[in-house]
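Novice: sequence first, then the predicted structure, then my questions.
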Amino acid sequence: MTDIQIYPVATKADENDFIELPYRLYAGDPHWVPPLRSDVRELLDAKKNPFFDHARLQLFLARENGSVVGRISAHIDELALAQPAEQGMGPGTGNFGMYEAESREIGDALIAAAEDWLRDQGMTRSLGPLSLSIWDEPGLLTKGHDHSPTVMMGHHKAEYQDWIEAAGYQPVKHLSTWELDIAQQFPPLINRIIQSGERSSRIVVRKVDKSKFAEEAATILSILNDAWSDNWGFVPLTDREIAYAGKKLKPIVREDLIRIAELEGKPVAFMMTLPDLNEPLKDLNGSLWPLGWAKLLLWLRNPQVRTMRVPLMGVLKEHQGSRLASQLAFMMIEYIRRASVDHYGASRGEIGWILDDNQGMIAIADAIESNINRCYTIYEKTL
């Protein structure tokens, strides 16, 4: 007879067990990309991660007959609580995430513990998985288990979908990534739209300037918080969070892969593209020692990758839904496509995630002949 025990993470040893579990559970999965343990530890560190400026978290571990067999997080984001309920977050909404379990029975016990903690904190709704915020790794992978995720995207066991749904959770939102062959030219119509924009004296699409990194990051944040403010699940990024993200991403930021579009001298849109860091990370098993640091440093000097990922794109709300918005998007995508192929040897692009009701972005993805390759589902349950 098994004895499943669920208890809150309270010690450094507990935290180590929490971090280590996935490395064992996914050891036989060729498509899982082990994150750097140091990155996971920093994600959970309230002294380093500015998410905790406005959030509180409790981690839980499951043990069965003395062995660690599962984990889950329960957390509450005060900025999310302040958002309109009709946009997906709002008052009374807490979150769970970082869910891993060896069996449905263990998963049920972990979910129950997370729900109890959320109730004790006054929450009336559980939304997840979010690991940890909507800006980190949102959703459970429900399509695309047959290939590896790109940088900053999650990978989960296929059976988790049935377990979470059996625990009473209902899908509330689907997020998709779209892949395309970037070695090929875009359709003639798209090229004509791009050429029309290039002839306009009102439009400038420029590279970012890393020598003015803080200023450029502030410009992108301003556009992002405006462009995404009506989206489902939106939670504004704080100045400290954007500075923190910029510092983390700076080693893989390339000026020709991030573009800002200006209309009559005013920044109105941006597109951020990252070389797929998961490609060099995949064989490091979550550690830079003894020689992983040298391999990663060499790759960072001149990243040559198969895949480029577009994690973020935005157009100011005043221009959304217009022909100009699509034109600027196509121009940025094309300029980054050329740089990706010519300078980094890439042949594949991945855009997303994209919300299932974001008709503008879906139309752009369709127009450049991309296809959905991975789907992530966010679930909700009334507590």
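Specialist: Good, I have the coordinates.

Novice: alpha carbons only for contacts and neighbour counts from here, please
Specialist: OK.

Novice: okay, buried residues for the helix or strand hosting L221 please.
Specialist: Assigned by DSSP states H and E, L221 falls within helix 213-227. Counting neighbours by 16 or more other C-alpha atoms under 10 Å, one finds that the buried residues in helix 213-227 are A217, T219, I220, L221, S222, I223, L224, N225, A227.

Novice: quick one: contacts for the last one?
Specialist: Spelled out, it's A227. Contacts for A227 (C-alpha atoms under 8 Å, 6 or more residues apart in numbering) come out as G314, V315, L316, K317.

Novice: can you tell me the closest non-neighbouring residue to it?
Specialist: L316 (4.8 Å; C-alpha to C-alpha, 6 or more residues apart in numbering).

Novice: ok, the one you found to A325 distance?
Specialist: With distances taken as C-alpha to C-alpha, to the nearest Å, L316 is found 9 Å from A325.

Novice: related to what we said a few turns ago, could you measure from the residue nearest to A227 over to R374?
Specialist: Using C-alpha to C-alpha, one gets 27 Å for the distance from L316 to R374.

Novice: and whichever helix in the chain runs longest, what's buried?
Specialist: Among the segments of the chain that qualify as a helix by DSSP state H, the longest is helix 323-344. Within helix 323-344, the residues that qualify as buried are 324-341, 344, counting by 16+ other C-alpha under 10 Å.

Novice: what about A62, how many neighbours?
Specialist: The number of residues packed near A62 is 26, by other C-alpha atoms under 10 Å.

Novice: now R301
Specialist: Around R301 there are 10 residues (other C-alpha under 10 Å).

Novice: next one: it from V253, what distance?
Specialist: 11 Å.

Novice: can you check E15 too?
Specialist: Look at E15 and V253: by C-alpha to C-alpha, they are 31 Å apart.

Novice: same check on W299?
Specialist: With C-alpha to C-alpha as the criterion, W299 and V253 are 13 Å apart.

Novice: the more surrounded of these two?
Specialist: V253 (19 against 16).

Novice: for that one, what are its contacts?
Specialist: Contacts of V253 (C-alpha under 8 Å, 6+ apart): L274.

Novice: and the helices in this structure?
Specialist: Counting by DSSP H, the helices of the chain are 12-25, 37-43, 78-81, 104-120, 160-166, 188-199, 213-227, 239-249, 278-281, 292-301, 323-344, 359-367.

Novice: next one for the comparison:
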Amino acid sequence: MATPRSSWPNEMARSSAASWCATMQTTTPSIDRTSAALVCLNQPTMPMLRRHCSIARLNGPPTILTAHNPPYYQQLIESCGFAKAKDWYAWWFADPAKAAARLRPLAERFRKRWPVTIRPGNLRNIREESRRLRQIYNQAWEKNWGFVPFTEAEFEFMTHELKQLVIPDFTLIAEVGGEPAGFILCVPDINIALRHINGRLTTFGLPIGLIKLLYYKSRTRTARLIALGVIEKHRRTGIAEMLVLRIVEDAMIKRGFTGELGLTLEDNFMINRFLEAIGAERYKTYRIFKRTLT
């Protein structure tokens, strides 16, 4: 489960991405003339974080690091010759207590069999923690559709961007024998607070927007689970179950949070069945489109 990124050479050699200019209900793909030798064009995209097109289930406003668009975008994109490449799902946890009740027996059973240590992220040593998370991420997702390894600079940038939102209990690292084995990253949904300031931190020179932002940020009780990953050799040892249980118990139940999980690939049947089994509801679908160039 992850926030996907912008290109996927593992699946499509000689591919590129289209940017779009959309005004009202017209759209024009802007394609570099040098792409004539390409065999595939992928859309929609943005640097580092892939901008999906929301389709079908547009329930609620966008959460942090997710896209949102008018419903007619799907028709416009398809009218330009694009077809579905892959769908991604977002899930909603409406009842964390129910999830904890289902996870607890599984996690306890695995905990007795495997020596796993789970600790919160150390924000005082953010550079070293960033290195560990990047190591886990690149190994855990390397076989996923569309995966591109994070460079050190990219991951440091992402860490810097999210640092102000990260809460130690919401970022957990699993270790086996002192070595990183998995991690889970959850952040409060700052979008809820941002909606109250209407894009302005000041009014008539007064920091009214900033005060509102800080006020609503402290009262936000919605989070988004951005990433959950376990290195392949440590899978099926209960690490994922233990990580999710800790987040549900410590972040959601104790602090009164509900929230979104995602995104997951439509054909990642194992993680999708797992989320359904613990009571998560699939409530949004995002799509990546592709077009073969002839």
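Specialist: Perfect, thanks for sending it. The structure displayed is predicted, hence computed values, not measured ones.

Novice: now do the longest helix of structure 1 against helix 359-367, angle only.
Specialist: With axes from the mean of the first three to the mean of the last three C-alpha atoms, to 10 degrees applied, the angle from helix 323-344 of structure 1 to helix 359-367 works out at 50 degrees.

Novice: the helices of structure 1: which one's closest to R206 of structure 1?
Specialist: helix 323-344 (8.8 Å; C-alpha to C-alpha).

Novice: could you measure from I72 of structure 1 over to L59 of structure 1?
Specialist: I72 of structure 1 is 6 Å from L59 of structure 1, by C-alpha to C-alpha.

Novice: meant to ask about S103 of structure 1
Specialist: Separation of S103 of structure 1 from L59 of structure 1 (C-alpha to C-alpha): 19 Å.

Novice: same thing with L180 of structure 1?
Specialist: 38 Å.

Novice: how about R306 of structure 1?
Specialist: R306 of structure 1 sits 36 Å away from L59 of structure 1, going by C-alpha to C-alpha.

Novice: more neighbours: these two, which one.
Specialist: The neighbour comparison of R306 of structure 1 against L59 (other C-alpha under 10 Å) goes to L59, with 22 against 16.

Novice: contact partners for that one?
Specialist: So L59 of structure 1 contacts P8, V9, R71, I72, S73, A74 (C-alpha under 8 Å, 6+ apart).

Novice: from these, which two are the most distant?
Specialist: Pairwise distances across the contacts of L59 of structure 1 peak at 11.4 Å for V9 and A74 (criterion: C-alpha to C-alpha).

Novice: just give the nearest non-adjacent residue to the equivalent of I333 of structure 1 over in structure 2, would you?
Specialist: Alignment note: I333 of structure 1 maps to V244 in structure 2; criterion TM-score structural alignment. Nearest residue to V244 of structure 2, sequence neighbours excluded (C-alpha to C-alpha, 6+ apart): I184, at 7.5 Å.

Novice: quick one, what contacts the one you found?
Specialist: Here I184 of structure 2 is in contact with F170, T171, L172, I173, L225, I226, A227, L228, G229, L243, V244 (criterion: C-alpha under 8 Å, 6+ apart).

Novice: what does it correspond to in structure 1?
Specialist: By TM-score structural alignment, I184 of structure 2 lines up with M271.

Novice: now do its match against M308 of structure 1, distance only.
Specialist: Note on M271 of structure 1: its distance to M308 of structure 1, by C-alpha to C-alpha, is 12 Å.

Novice: follow-up on the earlier one: and for V9 and A74 of structure 1, which residues touch both?
Specialist: In contact with both V9 of structure 1 and A74: Q58, L59, using C-alpha under 8 Å, 6+ apart.

Novice: the two: which has the busier surroundings?
Specialist: The residue with more neighbours, out of V9 of structure 1 and A74, is A74; 30 against 19, by other C-alpha under 10 Å.

Novice: how far off centre is stretch 212-228 of structure 1?
Specialist: 18 Å (C-alpha atoms, centre = their mean, to the nearest Å).

Novice: can you check which part of structure 2 that stretch sits on?
Specialist: Going by TM-score structural alignment: stretch 212-228 of structure 1 matches residues 125-141.

Novice: do the same with stretch 64-74 of structure 1
Specialist: Under TM-score structural alignment, there is no match for stretch 64-74 of structure 1 anywhere in structure 2.

Novice: buried ones in stretch 108-120 of structure 2?
Specialist: Using 16+ other C-alpha under 10 Å as the test for burial, stretch 108-120 of structure 2 gives F110, R111, V116, T117, I118, R119.

Novice: from those, pick the one nearest T292 of structure 2.
Specialist: Among the buried residues of stretch 108-120 of structure 2, I118 lies closest to T292 of structure 2 (C-alpha to C-alpha), at 45.3 Å.

Novice: excluding chain neighbours, give the residue nearest to S176 of structure 1 in space.
Specialist: Distance criterion C-alpha to C-alpha, 6+ apart; nearest residue to S176 of structure 1, sequence neighbours excluded, is C375 at 4.4 Å.

Novice: K173 is in contact with the one you found, correct?
Specialist: No. Here C375 of structure 1 does not reach K173: they are 10.4 Å apart, not a contact under C-alpha atoms under 8 Å.

Novice: comparing these two, which residue is more hemmed in?
Specialist: Taking other C-alpha under 10 Å, C375 of structure 1 and K173 do not tie; C375 has more neighbours (21 against 17).

Novice: the more buried one maps to what in structure 2?
Specialist: C375 of structure 1 maps onto T285 in structure 2, by TM-score structural alignment.

Novice: farthest pair within the buried residues of stretch 108-120 of structure 2?
Specialist: The widest separation within the buried residues of stretch 108-120 of structure 2 (C-alpha to C-alpha) is 16.9 Å, between F110 and R119.

Novice: and I197 of structure 2, what does it touch?
Specialist: The contact partners of I197 of structure 2, by C-alpha under 8 Å, 6+ apart, come to G209, L210, K212, L213.

Novice: alignment lookup: the first one to structure 1.
Specialist: What that stands for is G209 of structure 2. Matched by TM-score structural alignment, G209 of structure 2 corresponds to G292 in structure 1.

Novice: how close does the residue nearest to its match when sequence neighbours are not counted get to N278 of structure 1?
Specialist: Here the nearest residue to G292 of structure 1 in space, its sequence neighbours aside, is L284; by C-alpha to C-alpha, 6+ apart that works out to 6.0 Å. L284 of structure 1 sits 10 Å away from N278 of structure 1, going by C-alpha to C-alpha.
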